[in-house]
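Student: For reference, the sequence and a predicted model appear below.
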Amino acid sequence: MDITTDIRPFRIDIPQADIDDLHARLTRARWADDLPGAGWERGVPASYLKQLADYWATSYDWRKHETELNSHPQFVTTIDGEDIHFLHVRSRVENATPLLLVHGWPGSVVEFLDLIGPLTDPVAHGGDEADAFHLVIPSHPGHGFSGPISHTGWTDARTAAAFAVLMERLGYDRYAAQGGDVGAFILPALGRLAPDKMIGIHLNAHVTFPTGDPADMAALTEAERVRLAVFKDFQDDKSGYMQVQGTRPLTVSYGLTDSPIAQLAWITEKFKDWTDPAAELPDDAVDRNRLLTNISIYWFTGTALSSANSYYERFHDAAAWAPKERSTVPTAVAVFTTDVAIRRFAEKTDTIVRWTEFDRGGHFAAMEAPDLLLADLRAFIRSLT
């Protein structure tokens, strides 16, 4: 079979030497001290990060979580010159709806682990057999076990095209899709590329941009104005990581690739900034072991650069920011506590048929509030099929 189109079984097996090396690096870390009186507003406090690093080095069991990941069928296939890793978990319900799940940054396939059982076997989780899905959960090019990449130019549109090929290669002619963060950029691009293939698109952590129309701005509700203020605060005070990754990904990657403390802080900061503000600490919002499994994947695969490079491509892709025709694919948006999506802006570019706002859960909804995301996704797909 042609190696460019075959689908090869894949199993995660991190060498023990790499695990030992991680532990050694964590235990001999050189630490910066906290500034007197400084809190999370200046970055990750050393007092917290030291505790998390100690747990990673002495209590976290990578092999246990590697085994959990390997309990799901995984594969690799070559698309557009890169190996694309993905989980392919079929439901026992033969006519289940194919569903593409697309993670964000700094996420991975780990984001969806708690949803695999309820989505593929709803009856066993208190649901209805009609809500069963066949799941395809890829790692983005350059992320996790789809990386590092060997070519530049992996824009969101190119990634969307690769995922379209993946679904076709798996024999899925019609499918639904769910994603957040970067996934909420990729999936609308996929919908415009292959609208005839898409049953519907469900988004969370969606970013909408003001239209500039004075009438739109005047019509904003108070809740929407608050959301717009959150978006401005992100741009003014919380987007440093994005500016660095979008302009100089190579420079920052040296520290992230050499130091697990740097990689830990770089990602943990996002889990503090973007999770439900009701959670005092990142691992109050997301299970500590899930958080560290996600970060461990970035560390063991050495994908700090290639994942950061996706921001460089996004920043420098003129087509990504050019005006687009309104997508015809039915689209649902789930808005969690830290999300900034505004419906009147979203409707300019997408066919919004469902809009749900929640008072718990944040940016990493599949990890923070899987029950809410699951119910909303099921209701949306049920309305279309």
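Tutor: Sure, I can see it. Numbers count the residues shown, from 1 in each chain.
Student: going forward, measure contacts between C-alpha atoms and count neighbours the same way
Tutor: Noted.
Student: ok now do the most centrally placed residue in the chain, which residues does it touch?
Tutor: In the chain, the residue lying closest to the centroid (Cα atoms, centre = their mean) is residue 104, at 1.9 Å. Counting by Cα atoms under 8 Å, 6 or more residues apart in numbering, residue 104 makes contact with 179-183.
Student: The helix or strand hosting residue 54: which residues count as buried?
Tutor: According to DSSP states H and E, residue 54 maps onto helix 46-58. Using 16 or more other Cα atoms under 10 Å as the test for burial, helix 46-58 gives 46, 49, 52-53, 55-57.
Student: second one coming, line it up with the first:
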Amino acid sequence: MTSETPFQIDIPDEKLTILRAKLELASFPNELEDARWKYGAPLADIKRLTERWKNSYNWRKYEKEINEQLPMFTCDIDVDGFGVLNIHYVHKKSETVDAIPLLFCHGWPGSFLEVGKILPFLTSSAPEHPSFHVVVLSLPGFGFSEAPHKQGFAIDQYAEVAHKLMLALRYNEYVTHGGDWGSLITRRMASVYGGRHLKAWHTNSPLPKPPSWRLPLFFLSFLLTPWSTEEKAGIERTTWFQTKGQGYYHEQSTQPQTLGYMLTWISLYWFSRNGPAASLRIYFELRSNCEDLGQSPTIPMGASFFPKELIVLPTVWLCKSHNVVFESHHKTGGHFAATEVPEELAQDIWKMFVKGGPAFAIVPGRTGYA
């Protein structure tokens, strides 16, 4: 077992001083002040956030809270062809000995902090629901995980890091939950490590495959079946996001260094081990990997659908292309469900692995109950 080293956030005073100096120098043009979201983030909001960050925000207060609430560690992971990376993660064990090992995987602009609100639910022990030992990986280049030292660190490498971390913690068999990039990474894990190690996966960012003529009956059904009200709303939101909400994606997948200078209002990214631009490289490196996701995983999948997710496609598309054993549809919530509606998302995960549920006892010897 790779030894894990306890970790505490302790940003040097020098970095806080530099940040404050940069905020003091911040200036904003007055043009388009009333444009609101039509041209991007409204100027008034950016001014307000910058002013609060400069004069009212107390980093040391929140640094102390994070250190007290989240048990953090680091360990070295040897990535094939890329050498050893020092990886930061949260590892919170349940009091239930037979709790299910669960890897929680975030995306951008998320971080390990996304788990803060949902963690007490997932690790709690009760007769009516299963409990989990939760591991929250900081993806390489994010937060306090070391960034890759050379190009080509693609989705297989992110999946390898996550898998090897679970093995290092002696969780040879486990389940996963992912959102945003974490959904694609855990999907790849399900394809590569599914069956022997990864037993089931859950996501709040499901990406169904559109109907294809290769499945003629399904394709014909798609052509002849009218959209439901929910499906129409989902398609409209997906179209909006793809045409008007992906400016950041195109910037970061082609010129990832540029946005490093625009993320300074997010303290954790600013104080990241390798700087705010390191996390953006995931868009550049994974762009070609995500154009064709390949064959769908065959292990059991759970999907939670939230109306304000960025891409909302018909459920039937997912069920035809994946081994979906659990699905849930919500009236509220969006892309950051673990933070927005943590109890609802936790209940979905419980229902998937509860006694009598579709994935109960899927990890041998780990029922989630005392």
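Tutor: Looks like it came in fine. No experiment lies behind these values; they were computed from the predicted model shown.
Student: So which of the contacts of residue 104 of structure 1 are in strands?
Tutor: 179-180 (DSSP state E).
Student: Dump the buried residues of helix 46-58 of structure 1 to JSON lines, plus distance to residue 323 of structure 1.
Tutor: Shown next, in JSON lines, are those (distance: Cα to Cα, whole Å):
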{"residue": "46", "distance to residue 323 of structure 1": "44"}
{"residue": "49", "distance to residue 323 of structure 1": "42"}
{"residue": "52", "distance to residue 323 of structure 1": "44"}
{"residue": "53", "distance to residue 323 of structure 1": "44"}
{"residue": "55", "distance to residue 323 of structure 1": "47"}
{"residue": "56", "distance to residue 323 of structure 1": "45"}
{"residue": "57", "distance to residue 323 of structure 1": "48"}
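Student: Spatially, what comes nearest to residue 93 of structure 1 if we skip its sequence neighbours?
Tutor: Spatially, and ignoring its direct neighbours in sequence, residue 93 of structure 1 is nearest to residue 132 (6.6 Å; Cα to Cα, 6 or more residues apart in numbering).
Student: just checking, what residue in structure 2 corresponds to the one you found?
Tutor: Mapped onto structure 2 by TM-score structural alignment, residue 132 of structure 1 lines up with residue 131.
Student: Distance of its match relative to residue 100 of structure 2?
Tutor: Between residue 131 of structure 2 and residue 100 of structure 2 the distance, using Cα to Cα, to the nearest Å, works out to 6 Å.
Student: gap between residue 254 of structure 2 and residue 212 of structure 2?
Tutor: Between residue 254 of structure 2 and residue 212 of structure 2 the distance is 30 Å, computed by Cα to Cα.
Student: Tell me the residue in structure 2 aligned with residue 381 of structure 1.
Tutor: In structure 2, residue 381 of structure 1 lands on residue 353 (TM-score structural alignment).
Student: Residue 101 of structure 2 versus that match, what's the distance?
Tutor: Separation of residue 353 of structure 2 from residue 101 of structure 2 (Cα to Cα): 12 Å.
Student: same deal with residue 173 of structure 2?
Tutor: Using Cα to Cα, residue 173 of structure 2 is found at 8 Å from residue 101 of structure 2.
Student: what ranges do the helices span in the stretch 1-150 of structure 1?
Tutor: Listed in chain order, the helices of the stretch 1-150 of structure 1 (DSSP state H, counting those that start in this stretch) span 16-27, 46-58, 62-70, 113-120.
Student: For structure 1, which segments count as strands?
Tutor: Secondary structure of structure 1 (DSSP E): strands at 7-9, 74-79, 82-89, 97-102, 133-138, 175-180, 198-204, 330-335, 351-357.
Student: how big is the offset of the longest one relative to structure 2?
Tutor: With mean Cα distance after the TM-score superposition for structure 1, strand 82-89 of structure 1 departs from structure 2 by a mean of 1.0 Å once superposed.
Student: in that strand, what counts as buried?
Tutor: 82-89.
Student: now those as JSON lines including distance to residue 337 of structure 1?
Tutor: Converted to JSON lines, the buried residues of strand 82-89 of structure 1 look like this (distance: Cα to Cα, whole Å):
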{"residue": "82", "distance to residue 337 of structure 1": "36"}
{"residue": "83", "distance to residue 337 of structure 1": "35"}
{"residue": "84", "distance to residue 337 of structure 1": "32"}
{"residue": "85", "distance to residue 337 of structure 1": "31"}
{"residue": "86", "distance to residue 337 of structure 1": "29"}
{"residue": "87", "distance to residue 337 of structure 1": "29"}
{"residue": "88", "distance to residue 337 of structure 1": "31"}
{"residue": "89", "distance to residue 337 of structure 1": "30"}
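Student: Pick out whichever of these sits closest to residue 261 of structure 1.
Tutor: Closest approach to residue 261 of structure 1 among those (Cα to Cα): residue 85, at 26.2 Å.
Student: Tell me the counterpart of the closest one in structure 2.
Tutor: By TM-score structural alignment, residue 85 of structure 1 lines up with residue 88.
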